[in-house]
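J.: Structure for the following, please:
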Amino acid sequence: MWKVPVTQKPDQCLGEWIDREALAEAMIPLIGQLYRNNNVVTSIYGRSLINRSVIELLKAHRFARHRQADSHELSVHETFPLLKAMSELKLGAASVDLGKLAVKFKTDGNGRSAEAFVREELGPVVGQQNVGERKGTDVVLYGFGRIGRLLARILIEKAGGGDGLRLRAVVVRKGASNDLAKRASLLRRDSVHGSFDGIIHVDEEANTLTVNGNLIQFIYAKSPTEVDYTQYGISNALLVDNTGVWRDAEGLGQHLTCPGIDRVLLTAPGKGKLKNIVHGINHGDITADDKIVSAASCTTNAIVPVLKAVNDKFGIVNGHVETVHSYTNDQNLIDNFHKGDRRGRSAALNMVITETGAATAAAKALPELAGKLTGNAIRVPTPNVSMAILNLNLEKASSREEMNEYLRYMALHSDLSRQIDFVASQEVVSTDFVGSRYAGVVDAEATICNDNRVVLYVWYDNEFGYSCQVVRVMEDMAGVNPPAFPQ
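T.: Got it, this is the predicted structure:
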């Protein structure tokens, strides 16, 4: 009878698991202290470690193998010493990717201790705890729909010690006598993104929600011009318009006439001369004089970082972008009148061909692509996660292996590592990308290369991934974007 060779014994496997659990458990208070006391946000290849459980920390380490060339599984034995060293260096505000830091320590440590390595790598923020004045920036959300509520979740998650972006108010039209309770319920429960990770207290009399200690004033108004935000103690605020009702400088400028509002960010493609910002690409174009800025669209944010990466190395002659996009609230649930072509047909029952301005908008963020791209979209019966198919003709020929390796490198080591993710699995489907914090995720197994022609498939969470990009633009506009390490 053939016997299966056994390399490990059950007790050994369990013992190793318990050991990893113990180390992950020891990491939790260190992560929390760095976050609350030092405003240091830790992650592993883009996966936030704030307020995570033991198993979630271990899964984040396991996930890291997909980002390594050798499929190496990151171990808590590698990250814990670095985290411990960080907790003892009185760090100033920073964003630290422990996964990348551990890999760099492994390859470039050169015999140094964890403490010596971390001290050098994080040198600019070592000893900077509570040095210099960091004042929180008030934030107002104008509208509380899909994007507004996700922005609220992210802002609350990133509140830290309160000297970054501080969500102070939400402006909506009153929809019912129990409006606030309904708004709280929608924030608490989400059919796509799951339950809110926190505690929400409702004060109907004061029209406030207290969410994980953050007091949020709900203001009921029918137009931007009728609100005086200073009455609520709000000043020099950054207002984020999620409604999409106004998309040009004139319409959005109404917000700037309100006492307490200093700058405005639109979560839709801007019209006219408004700057359309894709973080990671042209966020450096934001100046102190820019009072109104657009964060472009979810699709533009998904495709532009990948397009820039490809164009920088291979050159793009021309191409076509086809978006397979989840349906949105703009479409009808069942057939009914709609002013837009085809959008009146049931979103839940049909694939619907519609237009997209993403290809044209890409040139606003990346002018070298002007006139080179066409685009179209197909709305499909899924509630979230979309895909952009980039069919490109290149100046330089490439192979599938070369293209994938290059994009993997860009996802790991470039300035676009917060925008581009990379997955090499033949089993992933759209729901696997719900909650992705990246602008777009390159599906390596779907890449097609034929001489000078390449077809790339890019997944994106058109709600949450886009919202993360919006918050990054907000941080830049407010001047509260901490340095990222390793550099």
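
J.: Going by C-alpha atoms from here, please, whenever you check contacts or count neighbours.
T.: Fine.

J.: Name the nearest residue to Ala85, sequence neighbours excluded.
T.: Sequence neighbours aside, Glu115 is the residue nearest to Ala85 in space, at 5.0 Å (criterion: CA to CA, 6 or more residues apart in numbering).

J.: Also Tyr466?
T.: Cys298 is the one closest to Tyr466 (CA to CA, 6+ apart), at 5.1 Å.

J.: hang on, the earlier thing: look up how far Ile216 lies from the residue nearest to Ala85.
T.: 40 Å (CA to CA, to the nearest Å).

J.: Tell me if Ile389 really is in a helix.
T.: No - Ile389: not assigned to a helix; according to DSSP: H, G, I helix; E, B strand; the rest coil it is strand.

J.: could you pull out the strands for the stretch 101-250 of the chain?
T.: 137-142, 165-172, 200-203, 208-211, 214-220, 237-241 (DSSP state E, counting those that start in this stretch).

J.: one more to line up against the first:
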Amino acid sequence: MNQPAATHLESWNAKQELAERMIPMIGQLYRDHDVVMSVHGRTLVGQSAIDIIRAHSFARKIDVNELPLTETFAIIETLAAIQPGPASIDLALLAAAFRATESADLESFLREQLASNADTAPTAGSDVVLYGFGRIGRLLARIIIDHSGSENGLNLRAIVVRKGSENDLEKRANLLRRDSVHGPFNGTISIIPEENVILANGVRIQVIYSNDPASVDYTAYGINNAILVDNTGRWRDAEGLGQHLQNNGIARVLLTAPGKGDMLNVVYGVNNDKITDADTILSAASCTTNAITPVLKVINDEYGVKQGHVETVHAYTNDQNLIDNFHKGDRRGRSAALNMVLTETGAAKAVAKALPEFEGKLTGNAIRVPTPDVSMAVLNLQLEKETTREEINELLRQVSLTGALRTQIEYVESSEIVSMDFVGSNRAGIVDGLATIVTGSTAILYVWYDNEYGYSCQVVRIIEQLAGSHPAQVPARNA
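T.: Here you go, the predicted structure:
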């Protein structure tokens, strides 16, 4: 017999009440103790009650059943009493582990799980400078500010730009406040004109005007040992980017574009373990390279890739012209808003910088299309072994849920999903399972990616590694 509508509403209201009671405890643990809580990698910090319920519902993809809020509420309430040290806590995995013990002593269980980081003290955080404040720069600012509540991670201290007008500061603040693609800033923004400062959710961002990357004394602003993120794309080699290191206060430089020469090009999740203290200048590669490399690694590890071609259907960028005008690049002078523009991409070759086993195996082209954000990569791969559509999709689905690359790869199956549905995705790439084609040893995979926000999340992950601001995972896991 069907349940009455009132029963469903009562159940929903009970969930919402529990989620609302969680919010202040999640916030306090984050701000005071650098404890970041998530459900299968989906953060609960700064989320609404509805977002928290949605994250618990997502657990059905992995555990079959929805994660009960009663279980996670008990864990959060006990953690609030324990007041642990810095940790990244996955409530879904923790709840499952406690269930498996069949114990009633939740506090003892949690203390045992937290024992390895019991003496870990919060750090002072690392200063970050954004050199350039365009599409990627502003998204990086949003993400870092959103993560700034604990004051133990990344401290966005300054942006460096060329002054565009007398009201430049106000215009920069307004561009951070409102975005035609990604929506309004999540919080409040004001300016201190006499000090050239933007205040965003309490974060004081010094705006520094300079035309010369080697002429800024960052220590004059109290900035020391900072990680500078160059998102201008103006310099792509170690010599050009090395100008930043001539300044007092800058310790490392990260480029948000493919680096030239012997520079380490990092795709987080794939080769970030290659970063050493000697890498003072490194690259976060490109949005497309970040989207396809994790998927290519999974496929190559399981089946082997003999040869392949990458065709990217890419949103237009600021590099193109709105209407026809001169452009030094072929075809890019034609109107971005009116045309599909066939152009080249270095992403196929760049994959080999993160995965050397792909050297000489991939070719690629790009088609710029009249959409402002979200792109797609079509991977046409010749494999060493034969497989089936079902097998390859299940592999990618499992990796996206529980694998080592789960923060890079998402997997979807929907006959109604389109590009705008992926705006704001924090994954490097999203495999469209319904589009997968497999014939023997030939596999064609379709990978969506938010070429702005998803890429920016990958960049922030690298910055966090450089800063050493990743707290220990609880429960500990090897995958």
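
J.: What does the TM-score come to for these two?
T.: TM-score for the superposed chains, counting by TM-score structural alignment, normalised by the length of the second structure: 0.95, backed by 476 aligned residues with a CA RMSD of 1.7 Å.

J.: what number of residues lie near the residue nearest to Ala85 of the first structure?
T.: Residues lying near Glu115 of the first structure (other CA atoms under 10 Å) number 17.

J.: Leu83 is in contact with that one, correct?
T.: No - with contact defined as CA atoms under 8 Å, Glu115 of the first structure does not reach Leu83; the gap is 9.4 Å.

J.: give the contact list for Thr243 of the first structure.
T.: With CA atoms under 8 Å, 6 or more residues apart in numbering as the criterion, the residues that contact Thr243 of the first structure are 142-143, 145.

J.: make it 7 Å
T.: By CA atoms under 7 Å, 6 or more residues apart in numbering, the contact set of Thr243 of the first structure is 142-143.

J.: What lines up with it in the second structure?
T.: The alignment partner of Thr243 of the first structure in the second structure, by TM-score structural alignment, is Thr232.

J.: again, but for Phe464 of the first structure
T.: So, by TM-score structural alignment, Phe464 of the first structure is matched to Tyr453.

J.: Name the single longest helix found in the second structure.
T.: If you go by DSSP state H, the second structure has its longest helix at helix 5-33.

J.: In the first structure, what stretch matches that helix?
T.: With TM-score structural alignment as the criterion, helix 5-33 of the second structure aligns to 10-38.

J.: Next: stretch 72-86 of the second structure.
T.: Stretch 72-86 of the second structure maps onto residues 79-93 of the first structure, going by TM-score structural alignment.

J.: Now tell me what touches that stretch from outside.
T.: 27, 30, 34, 38-40, 98, 102, 114-115, 118, 125-130, 482.

J.: Straight-line length of that stretch, end to end?
T.: Using CA to CA, the two ends of stretch 79-93 of the first structure sit 20 Å apart.

J.: again, but for stretch 184-196 of the second structure
T.: The first residue of stretch 184-196 of the second structure is 22 Å away from its last residue (CA to CA).

J.: Check how far the longest strand seen in the first structure sits from its aligned residues in the second structure, on average.
T.: In terms of residue count, the longest strand belonging to the first structure (DSSP state E) is strand 316-326. Strand 316-326 of the first structure differs from its equivalent in the second structure by a mean of 0.9 Å after superposition (mean CA distance after the TM-score superposition for the first structure).

J.: Just give me how far stretch 135-151 of the second structure sits from the chain centre.
T.: 11 Å (CA atoms, centre = their mean, to the nearest Å).

J.: Give the aligned range of it in the first structure.
T.: So stretch 135-151 of the second structure sits over residues 146-162 in the first structure, by TM-score structural alignment.

J.: got the buried residues for that stretch?
T.: 146-153, 155-160, 162 (16 or more other CA atoms under 10 Å).

J.: Out of those, name the ones that lie in helices.
T.: Those of these lying in helices (DSSP H): 146-153, 155-157.

J.: want to throw those into a markdown table with distance to Met474 of the first structure?
T.: Formatted as a markdown table, these follow (distance: CA to CA, whole Å):
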| residue | distance to Met474 of the first structure |
| --- | --- |
| Arg146 | 18 |
| Ile147 | 14 |
| Gly148 | 13 |
| Arg149 | 15 |
| Leu150 | 14 |
| Leu151 | 11 |
| Ala152 | 13 |
| Arg153 | 14 |
| Leu155 | 10 |
| Ile156 | 14 |
| Glu157 | 15 |
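
J.: Name the nearest of those relative to Leu57 of the first structure.
T.: Nearest to Leu57 of the first structure among these: Glu157, at 16.4 Å, using CA to CA.

J.: Three-state assignment for the closest residue to the match of Phe464 of the first structure other than its chain neighbours, please.
T.: Take Tyr453 of the second structure and drop its neighbours on the chain: the residue closest to it by CA to CA, 6+ apart is Gly424, 5.7 Å away. Classification of Gly424 of the second structure by three-state DSSP places it in coil.
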